[in-house]
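K.L.:
Okay, here's the prediction I keep looking at, along with the sequence it came from:
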Amino acid sequence: MNATGPAAALTGSAPPPRTPPDAVAGRPSVARRVLGILDAFSPQRPALSLSDISRRAGLPPATAHRLVGELTRWGALERDEHGLYRIGLRLWEVAALAPRGQALREAAMPFLEDLYEATHENVQLAVLDGLEVVYIERISSRNAVHVFTRVGGRWPAHATGVGLALLAHADPALQERAIAGPLRRFTPKTICSGAELRRVLAEVRRTGVAISDGQVELIALSVAAPVYGPDDTVVAAVSIVVPSETSDARALIPAVRACARGISRALGAPHALRRPPSAAARA
């Protein structure tokens, strides 16, 4: 029999470590259960009943009721007049503190607006998160070509202009993960082979721009360029999405590059603060 308390100290033995309640029988932690509740919501299901949350999060009804109540009191969830729950504004306030979110968006907005005014097409700003891009800003007009993207939405990096611009300058290990696949196909033009993706990323690094033609929708063409941060590493990408049949990607490259360079300059990227070689030559 193991001794405990003062006797244990005298004999040199120690009581066995206490097992946290959430670790018993592989039970998920409280944090994981809370995250499961938040993950139950999606663009397709922005409002859920308590039973929906319980089922989608894989929680017993009593546990879901208790945790949803706590999240609602804190403001992470809101309950409407029909008894359905939605993501609360408190989470938006917290998300705004992310350095790759609000601060980047504020620095980029004047340049995104200029690009939009010059084209009246879809203008987007995105960051890389693993093998996906997350869109943190989008400006569009009613007559712009249809796109599936939305602020806060995610998309596989290999199929988008901003994703290719970001992957081309990402850590080599992450690039190899993307090249190893699998690469999801959306249209017949989607990059689905690792060899093709490797070639495209090399071309993006060579030219400084990424062109994604019909990869997500056959009707849409995207031209994207990387945005650099204070340490001259790529922190985001900006793109314009236009109708593929009536647009010339080459004609859009200077405007997209100028927008990306302006944002980089606002963020303090050293190379963007220097005059481009063409301007220096003219001087």
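P.N.:
Yes, it's here. Numbers count the residues shown, from 1 in each chain.
K.L.:
alpha carbons only for contacts and neighbour counts from here, please
P.N.:
Fine.
K.L.:
before we move on, which element is Glu78 in?
P.N.:
Per DSSP states H and E: Glu78 is located in strand 77-79.
K.L.:
which of the residues in that strand are buried?
P.N.:
Neighbour counts over strand 77-79 (16 or more other Cα atoms under 10 Å) mark Leu77, Glu78, Arg79 as buried.
K.L.:
which of the residues in whichever strand or helix holds Val223 are buried?
P.N.:
Per DSSP H and E, Val223 falls inside strand 220-228. For strand 220-228, the neighbour count (16+ other Cα under 10 Å) marks Ala220, Leu221, Ser222, Val223, Ala224, Ala225, Pro226, Val227, Tyr228 as buried.
K.L.:
ok, Ala260 to Ala251 distance?
P.N.:
From Ala260 across to Ala251, the span is 16 Å (Cα to Cα, to the nearest Å).
K.L.:
So for these two, which sits in the more crowded spot?
P.N.:
Legend: neighbour count by other Cα atoms under 10 Å for Ala260 and Ala251, higher for Ala260 (27 against 9).
K.L.:
does that one really touch Ala237, like I thought?
P.N.:
Yes. Between Ala260 and Ala237 there is a contact at 7.3 Å, judged by Cα atoms under 8 Å.
K.L.:
Give me the common contacts of those two.
P.N.:
Ala225, Pro226, Val227 (Cα atoms under 8 Å, 6 or more residues apart in numbering).
K.L.:
May I see those residues arranged in a markdown table, with distance to Val94 as well?
P.N.:
Output for the shared contacts of Ala260 and Ala237, formatted as a markdown table (distance: Cα to Cα, whole Å):
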| residue | distance to Val94 |
| --- | --- |
| Ala225 | 29 |
| Pro226 | 26 |
| Val227 | 24 |
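K.L.:
Among those residues, which one sits closest to Ala8?
P.N.:
Val227 (61.3 Å; Cα to Cα).
K.L.:
didn't that closest one look like it was pressed against Ser264?
P.N.:
Yes. Here Val227 reaches Ser264: they are 5.3 Å apart, a contact under Cα under 8 Å.
K.L.:
what about Cys259, neighbour count?
P.N.:
Other residues lying near Cys259 total 25 when counted by other Cα under 10 Å.
K.L.:
another structure for you, compare them:
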Amino acid sequence: MKIRNFLRFAAAGILALSFTACEDDNDSSLGASLIVTESTSGSTGGAVTISQGSSLVFVWDARKGDTDMDLFSVSVTGTNTPNPLPTSLGGRNFPYDIANADDETYIDTLIFPNAGINLGVTSYSFTVTDKDGNTDNVTFTVTVEADATPMTNEVNGAFFHIAGSLEGAYDLVNGTVVGASQPAASKDMENTDAAGDAFTGSWMAANSTMFVKDNSYDYANATVEAATSSFAAGTASATVSNPTVGDIYIAKLRGGSTYAVIKIVNVDPSDNTCNCGNTGKITFDFKK
């Protein structure tokens, strides 16, 4: 009899624990959800890069969970922080105590027209809070960068053995070959191989042009900014020895602020276009 009563009480205890567990599960509520999209980039959060002068357009869709939404806040910190925050297209100012009309579904748009006015990093954070205190948040880290200036002017150049009968120098400013009798000021690349020696394609600047070798440079997508940075990071020299196919050289032209990016296409010691004793020709492409 005692055993039967013990089993009865034990079963009741287990049942009570089961009900308690179910009640605990029911106590947890589903919070509000938030989706934010920066419409110009298509990003839904995280890192975004824009060009200087650009604007940002954020579109969001906030939905209630088990409890109506209560507050929508927007926080902006960093280089391009506006004061005050702009008003949304729906006419809302932030923080926004969500009205009854929006407390189940709140869709709106916020435009930052001066988001790209200064170079630097700005953080944009959007938070929805429901009446139970549950929150959902989306943050964007936006970097404003200067516009890149593409080098779209590409020229095919060449010069010959300096001791041959054809032009042994090249003018990178005007994109033309230069003969031995022409002024040194126009000779950005002048072959340095001696008469009777095999052609190597080596050159030196007869003016103030300087060169930096950088085979990691992205020639296909060459920009002025990348060329400037590459040249500054390298060791500049007025001479280039034994260039090979695929080599890339950044040239700072004649002591100024103009750059050319040179890619070696071919070095042919046996080229006899000159029909002379000192053969050889180097061919290259360059952008500026």
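P.N.:
Structure received. All of these numbers come straight from a predicted model, not from anything done at the bench.
K.L.:
where does the TM-score land?
P.N.:
The TM-score (TM-score structural alignment, normalised by the length of the first structure) is 0.22; 101 aligned residues with a Cα RMSD of 5.9 Å.
K.L.:
do you know how far the closest residue to Leu125 of the first structure other than its chain neighbours is from Leu273 of the first structure?
P.N.:
In this structure, Leu125 of the first structure finds its nearest non-sequential neighbour in Val238, 4.6 Å apart by Cα to Cα, 6 or more residues apart in numbering. Separation of Val238 of the first structure from Leu273 of the first structure (Cα to Cα) stands at 18 Å.
K.L.:
Thr207 of the first structure now?
P.N.:
Distance from Thr207 of the first structure to Leu273 of the first structure, by Cα to Cα: 20 Å.
K.L.:
and if you look at Ala180 of the first structure?
P.N.:
Noted for Ala180 of the first structure: a distance of 36 Å to Leu273 of the first structure, by Cα to Cα.
K.L.:
same deal with Val123 of the first structure?
P.N.:
From Val123 of the first structure across to Leu273 of the first structure, the span is 23 Å (Cα to Cα).
K.L.:
More neighbours: the two, which one.
P.N.:
Neighbours per residue (other Cα under 10 Å) separate Val123 of the first structure from Leu273, with Val123 holding more: 27 against 14.
K.L.:
and that one, what is it in contact with?
P.N.:
Leu112, Leu115, Tyr116, Arg138, Ile139, Ser140, Val238, Ser239, Ile240, Val241.
K.L.:
On the three-state scheme, it is what?
P.N.:
Counting by DSSP: H, G, I helix; E, B strand; the rest coil, the backbone at Val123 of the first structure sits in strand.
K.L.:
Just give the closest residue to it, not the sequence neighbours.
P.N.:
Per Cα to Cα, 6+ apart, closest to Val123 of the first structure is Ile240, 4.6 Å.
K.L.:
quick one: which helix or strand includes that neighbour?
P.N.:
Counting by DSSP H and E, Ile240 of the first structure is found in strand 234-243.
K.L.:
Show me which helix runs longest in the second structure.
P.N.:
When the second structure is parsed with DSSP state H, its longest helix is helix 2-27.
K.L.:
Can you give me the buried ones in that helix?
P.N.:
For helix 2-27 of the second structure, using 16+ other Cα under 10 Å, no residue counts as buried.
K.L.:
name the helices or strands packed onto it?
P.N.:
Helix 2-27 of the second structure is packed against no helix or strand, with contacts defined by 3 or more Cα pairs under 8 Å, 6 or more residues apart in numbering; DSSP states H and E.
K.L.:
Which element is encountered next along the chain beyond it?
P.N.:
Next along the chain after helix 2-27 of the second structure, taking DSSP H and E as the criterion, comes strand 33-38.
K.L.:
which strands and helices sit next to that following strand?
P.N.:
Against strand 33-38 of the second structure (3+ Cα pairs under 8 Å, 6+ apart) you get strand 56-63, strand 120-130, strand 135-145.
K.L.:
Now do the buried residues in the first one.
P.N.:
The one in question is strand 56-63 of the second structure. Here strand 56-63 of the second structure shows Leu56, Val57, Phe58, Val59, Trp60, Ala62, Arg63 as buried, counting by 16+ other Cα under 10 Å.
K.L.:
Report the separation between the closest residue to the second one other than its chain neighbours and Thr37 of the second structure.
P.N.:
If you skip the residues right next to it in sequence, Val57 of the second structure has Ile111 as its closest partner in space, 4.5 Å away by Cα to Cα, 6+ apart. Applying Cα to Cα, one obtains 12 Å for the distance of Ile111 of the second structure from Thr37 of the second structure.
K.L.:
Which neighbours do the two have in common?
P.N.:
If you check Ile111 of the second structure and Thr37 against Cα under 8 Å, 6+ apart, the residues they both contact are Phe58.
K.L.:
how about the strands in the first structure?
P.N.:
All strands of the first structure, identified by DSSP state E, fall at 77-79, 85-87, 122-129, 132-139, 154-156, 210-213, 220-228, 234-243.
K.L.:
what would those strands look like in JSON lines with distance to Val162 of the first structure?
P.N.:
JSON lines is the format used below for the strands of the first structure (distance: least, Cα to Cα, whole Å):
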{"stretch": "strand 77-79", "distance to Val162 of the first structure": "31"}
{"stretch": "strand 85-87", "distance to Val162 of the first structure": "27"}
{"stretch": "strand 122-129", "distance to Val162 of the first structure": "7"}
{"stretch": "strand 132-139", "distance to Val162 of the first structure": "8"}
{"stretch": "strand 154-156", "distance to Val162 of the first structure": "10"}
{"stretch": "strand 210-213", "distance to Val162 of the first structure": "7"}
{"stretch": "strand 220-228", "distance to Val162 of the first structure": "5"}
{"stretch": "strand 234-243", "distance to Val162 of the first structure": "5"}
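K.L.:
which stretch among those comes nearest Asp52 of the first structure?
P.N.:
Minimum separation from Asp52 of the first structure across those (Cα to Cα) falls at strand 85-87, 9.8 Å.
K.L.:
What is that closest one packed up against?
P.N.:
strand 77-79.
K.L.:
For the strand it packs on, give me every contacting residue.
P.N.:
Contacts to strand 77-79 of the first structure, defined as Cα under 8 Å, 6+ apart, come from residues Val68, Leu71, Thr72, Tyr85, Arg86, Ile87, Gly88, Leu89.
K.L.:
Could you count how many residues lie near the third one?
P.N.:
The local packing count at Thr72 of the first structure equals 17, with neighbours defined by other Cα under 10 Å.
K.L.:
Can you tell me the closest non-neighbouring residue to it?
P.N.:
Glu78 is the one closest to Thr72 of the first structure (Cα to Cα, 6+ apart), at 5.6 Å.
K.L.:
Relative to Arg86 of the first structure, how far out is that neighbour?
P.N.:
Counting by Cα to Cα - Glu78 of the first structure and Arg86 of the first structure are separated by 5 Å.
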